[in-house]
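K.L.:
quick one: sequence plus predicted model below, questions after.
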Amino acid sequence: MSLSFEELLDEGFGVDVEAHWGAGFLTGRYRAGATSWTWAGLTDPALQGASAALDLGTGEGGKLAELPGLPPLTVATEEWMATVPAAVQTLVPRGIHLVVAGGARENTRPTEARRTGLPFRDSSYDVVLSLHDAFDPEEVRRVLKPGGRFVTQQVGSDETASVRALLGLDTEPEGWDLAEAIRQTEAGGLRVTGSGEERPAARFTDIAALIAYLRTIPWSVPELDRSAMHDKFAELHTRGELHSISHRFWLSAVA
């Protein structure tokens, strides 16, 4: 039996998106478009022969744990306490060390004051990874050994602009794309050796999925409000499945 419009609003605004970033609820209800690359495919060349790797902002640790060929010393950082217990459960049994540490300032706001640096010594790692997490190129370069590799995949700002347009909101771009990431990375002293960028289609099965998704990234639509946006939600509900775009890019670099 399908849910009514108001029941879908209850569902979207009521689901707990903190403990698991809404992943369980959104599985099958939000589908980001597939890219021509995979995270494992991007990271494998860098991890081959490495003895020490660092994963920035590991989240619950699942994506890191899935990577083949992790080196004997693999360390992950995470700053959000809501996800730390799940990360411990996923990573520690696999011999991966978890360090609770603050992340970098957002790459979309490079003029803001820098945060405290990474809690690691200079030249500690052969590889630094960052999957959908902010990174400070200067700190990445500092903790990498000479010739060490940095690999990151990021969510570009066109993705936020797409869902804001869906809601009829202004879509002034933040300018976080591959070109800007390369600029910041090279300014931080790293040499970019490979990159790619795509904008595949994405879809939400219903209005509840869209709302839950937006609640996992509250900075993208701070105006999100059930009462104020009720009429817009009702209009979107009549469409059924909702379409937007994903914006993904990656780069690899050498210290």
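P.N.:
All right, it came through fine. Residues are numbered from 1 along each chain as shown.

K.L.:
switch to C-alpha atoms for all contacts and neighbour counts from now on
P.N.:
Will do.

K.L.:
next one: the spatially closest residue to residue 133 that is not a sequence neighbour from residue 190, what distance?
P.N.:
Using CA to CA, 6 or more residues apart in numbering and skipping residues adjacent in sequence, the residue nearest residue 133 is residue 57, 5.6 Å away. Distance of residue 57 to residue 190, given as CA to CA, to the nearest Å: 20 Å.

K.L.:
residues near residue 8, how many?
P.N.:
For residue 8, the neighbour count with other CA atoms under 10 Å is 18.

K.L.:
residues contacting the closest residue to it other than its chain neighbours?
P.N.:
Ranked by CA to CA, 6+ apart and with sequence neighbours excluded, the top spatial neighbour of residue 8 is residue 208, at 5.0 Å. Neighbouring residues of residue 208 by CA atoms under 8 Å, 6 or more residues apart in numbering: 8, 9, 10, 11, 12, 13.

K.L.:
which one of those is nearest residue 233?
P.N.:
Taking CA to CA as the measure, residue 9 is the one of the contacts of residue 208 closest to residue 233, at 8.4 Å.

K.L.:
helix/strand/coil for the closest one?
P.N.:
helix (DSSP: H, G, I helix; E, B strand; the rest coil).

K.L.:
element containing the nearest residue to it once chain neighbours are set aside?
P.N.:
Leaving aside its chain neighbours, residue 9 sits nearest to residue 208 (5.8 Å; criterion: CA to CA, 6+ apart). Residue 208 is part of helix 207-216, with elements assigned from DSSP states H and E.

K.L.:
flag every buried residue along that helix.
P.N.:
Neighbour-count burial for helix 207-216, with 16 or more other CA atoms under 10 Å as criterion, is recorded at 207, 208, 209, 210, 211, 212, 213, 214, 215, 216.

K.L.:
list the contacts for the spatially most central residue of the chain?
P.N.:
By CA atoms, centre = their mean, the chain has its centre lying nearest to residue 132, at 2.5 Å. Residues in contact with residue 132, defined by CA under 8 Å, 6+ apart, are 152, 153, 154, 155.

K.L.:
returning to what we had before: toward the C-terminus, what is the element adjacent to the helix holding residue 208?
P.N.:
Counting by DSSP H and E, the next helix or strand C-terminal to helix 207-216 is helix 230-237.

K.L.:
got the angle for that next one vs helix 207-216?
P.N.:
120 degrees (axes from the mean of the first three to the mean of the last three CA atoms, to 10 degrees).

K.L.:
what helices or strands is helix 230-237 leaning on?
P.N.:
Counting contacts by 3 or more CA pairs under 8 Å, 6 or more residues apart in numbering; DSSP states H and E, helix 230-237 is packed against helix 207-216.

K.L.:
quick one: distance of the helix it packs on to the chain centre.
P.N.:
Once both centres are worked out by CA atoms, centre = their mean, to the nearest Å, helix 207-216 turns out to sit 16 Å from its chain's centre.

K.L.:
put this beside the first:
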Amino acid sequence: MTPRSFDDLVAEAESVSVAGWDFSWLDGRATEQRPSWGYQRSLGTRLAGATAALDIQTGGGEVLAGAGPLPPVMAATESWPPNVAKATALLHPLGAVVVADPDEPPLPFADGAFDLVTSRHPATVWWSEIARVLRPGGTYFAQHVGPASVFELVEYFLGPQPEEVRRKRHPDDESRDAEAAGLEIADLRAESLRMEFFDIGAVIYFLRKVIWMVPGFTVDGYRDRLRELDAKIRAEGPFVAHSTRFLIEARKPA
């Protein structure tokens, strides 16, 4: 089979929709090792024992919808309008209400409204708000993106980043902030996970979808670097990076 041209791969990756939080378009084009703790499966276990739960920054609702039966009261928040619409269509039939929320304090819920608050890869974490909407004895259970995640790719486009940028979202800092908000850390686990990008289209799709990796990314703005990376992948094989993830479980004292 004749290899596809740079321009062909670019045009395809630029045109595909990046709404939602489903990465199936990358099947066969990129891989990412999964954390050992199995977040979605563990989320399902916790939802099964909850009476009222909130999923913050739910994206397109895919993770929550796939976690299993939802508790009697289930709410989710999301800020990006295309994801709000997608999550509503997916989660409403399952009994969840999706609330459009700007991801800034305050959360649009009363004090002590939930016995479980969850999130997968929140862009921002407002610990005081999480503590406020949790009932005494309630739990925050989440998988966060860790420090310097996929920075091999970030620094390919942006150059070396200062240490204060590389350290952002460190689990030690997150746990300290959670404790400052009055929560107690019950579990904290971190892993570095191998990623591979097999063609330049996969790189473009990823950067269009995960917009905070290279802020303001456009193909036109980085065409020269993309062309160089395309040549590198063709000559040397997949571009390898490493994502960082940590599992955090924090409880509000009873």
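P.N.:
Nice, I can see it. Everything numeric in this text was worked out from a predicted model, so none of it was measured.

K.L.:
by how much does the helix holding residue 208 of structure 1 deviate from structure 2 on average?
P.N.:
For helix 207-216 of structure 1, the mean deviation from structure 2 after alignment is 1.0 Å (mean CA distance after the TM-score superposition for structure 1).

K.L.:
what ranges does the stretch 101-250 of structure 1 have for its helices?
P.N.:
137-143, 157-166, 178-187, 207-216, 230-237 (DSSP state H, counting those that start in this stretch).

K.L.:
tally of neighbours for the residue nearest to residue 133 of structure 1?
P.N.:
Counted with other CA under 10 Å, the neighbours of residue 57 of structure 1 add up to 25.

K.L.:
picking up where we left off before, list only those of the contacts of residue 208 of structure 1 flagged as buried.
P.N.:
Of the contacts of residue 208 of structure 1, these count as buried by 16+ other CA under 10 Å: 8, 9, 11, 12, 13.

K.L.:
ok, these vs residue 251 of structure 1, which is closest?
P.N.:
Nearest to residue 251 of structure 1 among those is residue 12, at 34.0 Å by CA to CA.

K.L.:
from what I can see residue 143 of structure 1 touches residue 117, true?
P.N.:
No. When contacts are counted by CA atoms under 8 Å, residue 143 of structure 1 is not listed as touching residue 117 (10.0 Å).

K.L.:
neighbour count: the two, which is higher?
P.N.:
When residue 143 of structure 1 and residue 117 are compared for neighbours, residue 143 comes out ahead with 23 against 16, by other CA under 10 Å.

K.L.:
who are the neighbours in contact with the aligned residue in structure 2 for the more buried one?
P.N.:
By TM-score structural alignment, residue 143 of structure 1 lines up with residue 133 in structure 2. Applying CA under 8 Å, 6+ apart, we find residue 133 of structure 2 in contact with 107, 109, 110, 111, 112, 113, 114.

K.L.:
how about these in JSON lines, adding distance to residue 154 of structure 2?
P.N.:
Shown next, in JSON lines, are those (distance: CA to CA, whole Å):
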{"residue": "107", "distance to residue 154 of structure 2": "31"}
{"residue": "109", "distance to residue 154 of structure 2": "36"}
{"residue": "110", "distance to residue 154 of structure 2": "39"}
{"residue": "111", "distance to residue 154 of structure 2": "39"}
{"residue": "112", "distance to residue 154 of structure 2": "39"}
{"residue": "113", "distance to residue 154 of structure 2": "39"}
{"residue": "114", "distance to residue 154 of structure 2": "37"}
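
K.L.:
can you select the buried ones from the residues you listed in ChimeraX?
P.N.:
Per 16+ other CA under 10 Å, the buried members of the contacts of residue 133 of structure 2 correspond to this ChimeraX selection:
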select :107,113,114
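
K.L.:
tell me how far residue 85 of structure 1 lies from residue 177 of structure 1.
P.N.:
32 Å.

K.L.:
map residue 20 of structure 2 onto structure 1.
P.N.:
Using TM-score structural alignment, residue 20 of structure 2 sits opposite residue 20 in structure 1.

K.L.:
enumerate every residue touching that match.
P.N.:
60, 82, 83.

K.L.:
which of the residues you listed also appear as contacts in structure 2?
P.N.:
On the basis of both residues aligned by TM-score structural alignment, their matches' CA atoms under 8 Å, what survives of the contacts of residue 20 of structure 1 in structure 2 is 60, 82, 83.

K.L.:
what does the last one align to in structure 2?
P.N.:
In structure 2, the residue paired with residue 83 of structure 1 is residue 83, using TM-score structural alignment.

K.L.:
not counting its neighbours along the chain, what's nearest its match?
P.N.:
residue 60 (4.7 Å).

K.L.:
for residue 32 of structure 2, same thing?
P.N.:
Ranked by CA to CA, 6+ apart and with sequence neighbours excluded, the top spatial neighbour of residue 32 of structure 2 is residue 195, at 4.3 Å.

K.L.:
residue 177 of structure 2 versus the one you found, what's the distance?
P.N.:
Using CA to CA, residue 195 of structure 2 is found at 29 Å from residue 177 of structure 2.

K.L.:
and residue 158 of structure 2, by the same measure?
P.N.:
Where residue 177 of structure 2 is concerned, residue 158 of structure 2 sits at a distance of 29 Å (CA to CA).

K.L.:
please apply the same query to residue 114 of structure 2.
P.N.:
Residue 114 of structure 2 is 20 Å from residue 177 of structure 2, where distance means CA to CA.

K.L.:
now do residue 241 of structure 2
P.N.:
Going from residue 241 of structure 2 to residue 177 of structure 2 by CA to CA gives 28 Å.

K.L.:
ditto for residue 240 of structure 2
P.N.:
With distances taken as CA to CA, residue 240 of structure 2 is found 32 Å from residue 177 of structure 2.

K.L.:
could you do residue 153 of structure 2 as well?
P.N.:
Taking CA to CA as the measure, residue 153 of structure 2 falls 28 Å from residue 177 of structure 2.

K.L.:
more crowded one of those two?
P.N.:
Counted by other CA under 10 Å, residue 153 of structure 2 and residue 177 do not tie: residue 153 has more neighbours, with 19 against 16.

K.L.:
in structure 1, which spans are strands?
P.N.:
Counting by DSSP state E, the segments of structure 1 that form strands are 30-31, 52-56, 73-78, 97-100, 125-131, 144-155, 191-198, 201-204, 242-245, 248-254.

K.L.:
mean shift of the fourth one relative to structure 2?
P.N.:
Pointing back at strand 97-100 of structure 1 there. So strand 97-100 of structure 1 averages 1.5 Å relative to structure 2 (mean CA distance after the TM-score superposition for structure 1).

K.L.:
mind listing residues that contact that strand?
P.N.:
Contact partners of strand 97-100 of structure 1, identified using CA under 8 Å, 6+ apart, comprise 73, 74, 75, 76, 77, 78, 79, 84, 87, 88, 91, 92.
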